[in-house]
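1. I'll drop the sequence and a predicted model, then ask my questions.
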Amino acid sequence: MFETLKPVAADPILGLMAAFREDPRETKIDLGVGVYMNDRGQTPVMDAVKRAEAKLAELEKTKSYQGIAGDAEYNSRMLQLMFGPDHAVLSSGRVKSLQAPGGSGALRVGAEVIRRARPEAKLWVGTPTWPNHIPLLGSAGFEIAEYPYYDTATREVNIDLMLETLRQVPAGDVVLLHGCCHNPTGADLTNEQWDQITDIALERGFVPFIDTAYQGLGDGLDEDAYGMRLMAEKLPELVVASSCSKNFGLYRERTGSITFITQTPEQAAIVGGQAMAVARQMYSMPPAHGALLVSLILGDEELCKDWKAELEEVRLRIKSMRTLLADSIQDNAAGMDFSHIKRQNGMFSFLGISSEHLVRLREEFGIYIVSSTRINLAGINSSNVAYLAESIRTVLK
């Protein structure tokens, strides 16, 4: 049987990580990995999470199955975090949310339910997008179409071409959008641009599918939720995949949720049943531990306050590294403008240098960057930023 299988191409990021680990240089820097690191180069467990774990150890009485939809309190509290506790949609009966195994699990469940509802729908994906979006969602059977998102010349959202394309999207098709902290570009939609896209979605009748994996890491918890809150208010249908990997630091716990907003409460009940049927066929039920921690944090006033303070520290550290790096490499022999790094949000930006520059950075200086030139700003710290900046300036001479 298995002799028919062919080798799978290695993930370029994983290959880069392996090369980084084998590099003996003490000055090496990994800007390819997609996790947050603090100023000591660590991906720490948040203090609020540690305290929630201690509390959970006292409260938890069983490891029995919790059900396909996951933890009910987690689902409720995540909805309040995403949309705000007073959002009208939460009391409309039109919302169904399920706990999912991370943002990837949420995306896949959402895709499978949409395919069941409208198998002929195309999925429109911005260029560029997170590399796993297309294989993850395309494997549900979608025909993938693309809309322009990022302008490599201006290093901003190519909003005119994006809107022009979205005005051609047929009713019933699905448009994937990043909620905030766009991966891989860092170029986010402004509130005005969210307004424009919402108006077009309402006019054309397509369904937005928002991937929100970084709420709180851009401009703030509420600010980063502007787009999905607006669409939940204005549109009859919306799908949102959310993740707690980054804003709670729960990467390995696989903690996420998939949320459907439908036209009527009756439709919400049906969609919820379909989503649970999909989940049952894929993984049966989601992991409990991370969701229980998130629920404890969001449900405890002191823990929630401390978590928000920790998250704000993370957000501000990334912002400071953006500014420090951009200012340090702005004066370069090639005359390249890197000010976009300061203007953008979240963990990622495109450096925008050539492949030859990338090879030199890796071979001469031990600086590891993926071929797209996406860099993880959270991989930069006060100890390595000067070396990084000098290395970049050197290869640009």
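-> Arrived safely. These figures come from a predicted structure and were not determined experimentally.

2. contacts, neighbours, all on C-alpha from now
-> Fine.

3. all helices of the stretch 101-250 of the chain, in order?
-> Assigned helices in the stretch 101-250 of the chain, in chain order: 102-117, 133-138, 159-166, 191-204, 226-234 (criterion: DSSP state H, counting those that start in this stretch).

4. Need those helices in a markdown table (columns: mean neighbour count).
-> Listed next are these as a markdown table, based on neighbours: other Cα atoms under 10 Å:
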| stretch | mean neighbour count |
| --- | --- |
| helix 102-117 | 23 |
| helix 133-138 | 16 |
| helix 159-166 | 16 |
| helix 191-204 | 17 |
| helix 226-234 | 20 |
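
5. another one to put next to it:
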Amino acid sequence: MNDPDGGTAAMALGAAESGALDRDAADPGHRDRFLIPPARGGRYSDSAYLAGNSLGLQPVATRNRLLEDLGEWARLGVEGHHDALRPWLPYHALLTEPAARLVGALPRETVVMNSLTVNLHLLMVSFYRPRGTRTRILIEDTAFPSDSYAVRSQAVFHGLDPDSTVLRARSADEVRDVLAARGENIALVLLGGVNYLTGELLDISAITAAGHAAGAVVGWDLAHAAGNVPLRLHDWEVDFAAWCSYKYLNAGPGAVAGAFVHERHLGGAGPPRLEGWWSTEEQTRFEMAPVSRPPASADAWQVSNPPILAMSPVLTSLRLFDDIGMDVLRARGMRLSGYLYELLEGIGADVLTPADPPRRGSQVSIRVGTGAAALCSRLSGEFGVVADAREPDVLRMAPTALYSTHHDCWRAAAALAALLPEVS
């Protein structure tokens, strides 16, 4: 805490509430398209929901589209594969073009399938090919644990020591330094587009170029970037990427994820892949041939037939993003996160997220004294503010462009102004 006088900060925030409401009147967002959970505590009926970086909220349209798909199963049984309102056999293709637009890819480079870490493993089977002295994998030191587990297990799978194979960089600058110093040993760079802990947005284009210059393959985990910041994966020449759909994409807990493979890796011999029923081309799938004939697209990385009822909410979400536009949402996300950043600095919070707006997504993280989870629980139970904690001492707040408000940000700062003096 830089300002020990929490009472003064709280009084200043109290005077600013009308300003937050004025901002919302001028910049209303799309809150009416979402179901906002009721507040558990405090004086407002709705939550100030700032945990969309952990789990996004349910769009109003999700229920009806899902009920339509359930109804087709009841009405048609197996014939729904061909005759449903949205036939099941080609259902995943309905998601391809909007997902490609969302991440700045060509449709043939994009597929919606599986879950995030499953997709990362399927892609690393193809793109992590250690040879000779080029065996290392470079990740960020604060990578999401699942990514760390995944790359370590890939090293073990190839008979390598994970402790020496996996290199960890503490910052974007250190990523470049490691590539410059040890590039000849690095086979794969795998980083988070937006860091899950700090909310820092990495320069995906520049780091990808630096990785390629060092002779490495470059992949990205876009769990905290997809639906949060504009992406141009094709133009940036990213080799591969994967993302989940349950955070900023609001497709529900454990929602079906996405994957990208740059077109230069498609068709012909291509990299090796694990294959299954859905890896072969659609036109000849039911010839039941014993040898796969993969299409020259990211669909070749599919293994199993898609879960239709789980894809329905993803389709709803992607149509929302198509309707509103990622550039519009990015601009609003920057306004919200900038306002929250300003409020948190005003109460003396120890902000971890970069101050420069282009270097962050719609997330602001602060370091608290102790017991981040307990503080998070108090925010919800006493003030109706839903945030997210990463123990031992980081509190994350994500004002999501689609449904968060300036007043939500104000409520979070006012609650923290009351609570932080107790935990500092």
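-> Received, thanks. Just so it is clear, the model here is predicted, and its values are computed rather than measured.

6. what's the TM-score for these two chains?
-> After superposition, the two chains reach a TM-score of 0.63 (TM-score structural alignment, normalised by the length of the first structure), with 330 aligned residues with a Cα RMSD of 4.7 Å.

7. what about the helices in the stretch 1-150 of the second structure?
-> Taking DSSP H, counting those that start in this stretch as the test, the helices found in the stretch 1-150 of the second structure are 6-26, 62-76, 80-83, 93-103, 116-127, 145-157.

8. Same list, the helices of the stretch 101-250 of the first structure, but as TSV with distance to Gly32 of the first structure please.
-> Listed next are the helices of the stretch 101-250 of the first structure as TSV, based on distance: least, Cα to Cα, whole Å:
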stretch	distance to Gly32 of the first structure
helix 102-117	19
helix 133-138	18
helix 159-166	27
helix 191-204	29
helix 226-234	28
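
9. Tyr368 of the first structure is nearest to which of those helices?
-> Closest approach to Tyr368 of the first structure among the helices of the stretch 101-250 of the first structure (Cα to Cα): helix 133-138, 23.1 Å.

10. What is that closest one packed up against?
-> Secondary-structure packing of helix 133-138 of the first structure (3 or more Cα pairs under 8 Å, 6 or more residues apart in numbering; DSSP states H and E): helix 102-117.

11. Which secondary structure elements does the helix it packs on sit against?
-> helix 133-138, strand 238-243, strand 255-261, helix 265-282.

12. Name the surrounding residues that touch the second one.
-> Yep, that's strand 238-243 of the first structure we're talking about. 102-103, 106-107, 110, 207-214, 228, 231-232, 255-262 (Cα atoms under 8 Å, 6 or more residues apart in numbering).

13. and if you look at the third one?
-> Judged by Cα under 8 Å, 6+ apart, the contacts made with strand 255-261 of the first structure from elsewhere in the structure are 75, 78, 94-103, 105-107, 109-110, 232, 236-245, 268, 271, 287, 290-291.

14. Give the equivalent position in the first structure for Ala209 of the second structure.
-> Here Ala209 of the second structure is matched to Asp199 in the first structure, going by TM-score structural alignment.

15. Against Lys234 of the first structure, how distant is its match?
-> Noted for Asp199 of the first structure: a distance of 8 Å to Lys234 of the first structure, by Cα to Cα, to the nearest Å.

16. for Ser64 of the first structure, same thing?
-> Counting by Cα to Cα, the gap from Ser64 of the first structure to Lys234 of the first structure is 40 Å.

17. Kindly report the same for Phe260 of the first structure.
-> Between Phe260 of the first structure and Lys234 of the first structure the distance is 14 Å, computed by Cα to Cα.

18. likewise Glu112 of the first structure?
-> Here the criterion is Cα to Cα. By it, Glu112 of the first structure lies 24 Å from Lys234 of the first structure.

19. repeat for Asp160 of the first structure
-> Distance of Asp160 of the first structure to Lys234 of the first structure, given as Cα to Cα: 22 Å.

20. Can you verify my assumption that Leu311 of the first structure contacts Leu217?
-> Yes. Taking contacts as Cα atoms under 8 Å, Leu311 of the first structure lies within contact range of Leu217: 7.3 Å.

21. Check the contact lists of these two and give me the overlap.
-> With Cα under 8 Å, 6+ apart as the test, Leu311 of the first structure and Leu217 both reach Asn247.

22. Of these two, which one has the most company?
-> Comparing Leu311 of the first structure with Leu217 by other Cα atoms under 10 Å, the one with more neighbours is Leu217, at 26 against 22.

23. Give me the nearest residue to that one, chain neighbours excluded.
-> Of all residues not flanking Leu217 of the first structure in the chain, Arg315 sits nearest, at 4.8 Å (Cα to Cα, 6 or more residues apart in numbering).

24. Run through the residues that contact that neighbour.
-> Contacts of Arg315 of the first structure (Cα under 8 Å, 6+ apart): 216-220, 346.

25. wait, is it part of a helix?
-> Yes. The assignment for Arg315 of the first structure (DSSP: H, G, I helix; E, B strand; the rest coil) places it in a helix.

26. so how far is Ser349 of the first structure from it?
-> Noted for Arg315 of the first structure: a distance of 15 Å to Ser349 of the first structure, by Cα to Cα.

27. and if you look at Glu156 of the first structure?
-> Distance from Glu156 of the first structure to Ser349 of the first structure, counting by Cα to Cα: 11 Å.

28. what do you get for Gly256 of the first structure?
-> 24 Å.

29. if you count what's nearby, which of those two comes out ahead?
-> Taking other Cα under 10 Å, Gly256 of the first structure and Ser349 do not tie; Gly256 has more neighbours (30 against 25).

30. What is the aligned counterpart of the more buried one in the second structure?
-> Gly256 of the first structure maps onto Ala257 in the second structure, by TM-score structural alignment.

31. Nearest residue to that match in space, please, no chain neighbours.
-> Once flanking residues are discounted, Ala257 of the second structure sits nearest to Cys244: 4.3 Å by Cα to Cα, 6+ apart.

32. what does Ala16 of the second structure give?
-> Nearest non-adjacent residue to Ala16 of the second structure, counting by Cα to Cα, 6+ apart: Trp410, 8.0 Å away.

33. Point out the other helices and strands that the host helix or strand of that neighbour packs with.
-> Using DSSP states H and E, Trp410 of the second structure maps to helix 406-423. Contact here means 3+ Cα pairs under 8 Å, 6+ apart; on that basis helix 406-423 of the second structure packs against helix 6-26, strand 48-49, helix 326-346, helix 372-383, strand 385-386.
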